[in-house]
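1. Next one to model:
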Amino acid sequence: MFQLGFPKYLKDDVAKVIGLTADKTWNNSRYDISEDFIHYWQNNRAVVFPYRIYSIDNSNEIEDILNERQKMILHCIYSRSSDGYVRQKHLRSLLQMDYEDWAIPYIVKICDEYVVEILEMTYGILKDQDTERIKFFCSENREEFCKSYSRMISYWNEFYRPNYYKFHHYIGRKLFRECFGYSKSMER
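-> Have a look, this model is predicted:
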């Protein structure tokens, strides 16, 4: 389910992490992943991973036996959790690491979702960092990235407009423009 979400040279690390993640799902769901998948390109390689996973987060039980790269994989996988608190926890951990380029699709994808606290946290961590690698990834996936920007706007409009009446004050806009490199010219 996640092998296509990481470079081939990480195959053994991905298999180890997946083998250690919980088999138990939220509300005893009979599905452990969603039917929808995210599709990006990175370094001329397709990157494909589930939109959501429904596995219970058992990362506290297994992190100590993982190396740094495997922990990074674990955080990427759980950033797709159906639980927003789990997504935020793992994204925070990922952003605090010296993450590799293959983790960038997971970072970008989570930021087009509806949890404003995740956007605030992400912006707070990235605003003072060099985000050129993320900007390059976003430009490499221009069409998908512009869809993500539009999706972020629709969530602002639906849920956060009363608190951020002017869109240019919204944290999602700041994140996408300052840290991810969005500009109107990308839509042309």
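
2. CA only for contacts and neighbour counts going forward, please
-> Will do.

3. Just to check, Ser55 is in contact with Asp32?
-> Yes. Using CA atoms under 8 Å, Ser55 is in contact with Asp32, at 5.9 Å.

4. Tell me, how many residues neighbour Tyr114?
-> For Tyr114, the neighbour count with other CA atoms under 10 Å is 20.

5. Name the nearest residue to it, ignoring sequence neighbours.
-> Tyr155 (5.6 Å; CA to CA, 6 or more residues apart in numbering).

6. Now for that neighbour, how many residues are close by?
-> Residues lying near Tyr155 (other CA under 10 Å) number 17.

7. and if you look at His169?
-> Neighbour tally, His169, other CA under 10 Å: 11.

8. So which bits of the longest helix along the chain are buried?
-> In terms of residue count, the longest helix belonging to the chain (DSSP state H) is helix 142-155. Judged by neighbour count (16 or more other CA atoms under 10 Å), helix 142-155 contains these buried residues: 142, 144-146, 148-149, 151-155.

9. Which one of the residues you listed is nearest to Phe167?
-> Phe167 lies nearest to Ile153 out of the buried residues of helix 142-155, by CA to CA, at 8.3 Å.

10. how about this one, so we can line them up?
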Amino acid sequence: MPTTLGRAFPSGLRASLSEALVAMPRPLHAPSGDITSSYSRKWPEITVGGEPVEIPYRVYNPVPSNRVAPEGSQATVAVDCLYTRHHDGFVRQQALRRVLRFEQAWIIPFVVQLLGEYVIEICEDIHGFVVRDLPRRPAMVRGLRSFVTENSDFFTLTELRATSYWACYYRSTHLYRDTYPAMLALKAMRDLAA
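-> A predicted model of the protein is given here:
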């Protein structure tokens, strides 16, 4: 199991993450799919720094009662990234808020993926981060630029998923698609990456 979760990150990190991944509580179920799966179609792989990663669509590990790695370490950030894939939306949001404090480029696919999902409060958190904090983080903007360039199909897929959730669930509160927080965040990311 930890080996599978380790593939969500670039290979240069995997050795330093192995202890934290083993220390995570055992899952209730195996992770489901990966974030590029879309019904019967498999989208192109996601790459970070030119290296393919396999990020699970959902994980079912209970939330740890104790830290599984030292606070602020790459292992802690990686575990929080994995919990952004948790089956419980409240857990995903809490993990995201911790992840957004860091600037590693490899967190970007975890953040982008959340914009193609249905929890509007998470999309609002990301939109706030993108407009307030991200422009002041040049290293992360460079990472975003690289990610969008390398993964344009995935970014487009995320926009399509966000549009679908807007049309299905949020059209009554956000009359225009361009006012939906996920679309605002994705547009701001594209603008920063341009």
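
11. where do the helices sit along the first structure?
-> Taking DSSP H as the criterion, the first structure contains helices spanning 11-20, 59-62, 68-78, 84-95, 104-110, 116-126, 132-140, 142-155, 171-174.

12. can you redo these as TSV with distance to Ser183 of the first structure?
-> Listed next are the helices of the first structure as TSV, based on distance: least, CA to CA, whole Å:
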stretch	distance to Ser183 of the first structure
helix 11-20	35
helix 59-62	37
helix 68-78	26
helix 84-95	23
helix 104-110	16
helix 116-126	17
helix 132-140	10
helix 142-155	9
helix 171-174	10
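
13. Now for the counterpart of Arg161 of the second structure in the first structure: which residues touch it?
-> When the first structure is aligned by TM-score structural alignment, the residue opposite Arg161 of the second structure is Arg151. Applying CA atoms under 8 Å, 6 or more residues apart in numbering, we find Arg151 of the first structure in contact with 112-113.

14. Then Lys174 of the first structure?
-> 123, 168.

15. What's it aligned with over in the second structure?
-> In the second structure, Lys174 of the first structure lands on Leu184 (TM-score structural alignment).

16. Touching, Ala188 of the second structure and Val130? I think so.
-> Yes. At 6.8 Å, Ala188 of the second structure and Val130 qualify as touching, with contact defined as CA under 8 Å.

17. more neighbours, those two?
-> Ranked by neighbour count (other CA under 10 Å), Ala188 of the second structure and Val130 place Val130 first, with 21 against 17.

18. which residues does that one contact?
-> By CA under 8 Å, 6+ apart, the residues touching Val130 of the second structure are 185, 188-189.

19. cool, Ala105 of the second structure as well?
-> Per CA under 8 Å, 6+ apart, neighbours of Ala105 of the second structure: 48, 139-140, 143-144.

20. separation between it and Ser16 of the second structure?
-> According to CA to CA, to the nearest Å, Ala105 of the second structure stands 17 Å off from Ser16 of the second structure.

21. again, but for Arg145 of the second structure
-> Distance of Arg145 of the second structure to Ser16 of the second structure, computed by CA to CA: 26 Å.

22. Looking at these two, which one has more neighbours?
-> Applying other CA under 10 Å to Arg145 of the second structure and Ser16 shows that Arg145 carries more neighbours, namely 19 against 13.

23. now for Glu121 of the second structure: what does it line up with in the first structure?
-> In the first structure, Glu121 of the second structure lines up with Glu117, judged by TM-score structural alignment.

24. so how far is Tyr9 of the first structure from the residue nearest to His39 of the first structure when sequence neighbours are not counted?
-> Counting by CA to CA, 6+ apart, His39 of the first structure lies nearest to Val48, which is 4.8 Å off, once chain neighbours are set aside. Here Val48 of the first structure is placed at a distance of 16 Å from Tyr9 of the first structure (CA to CA).
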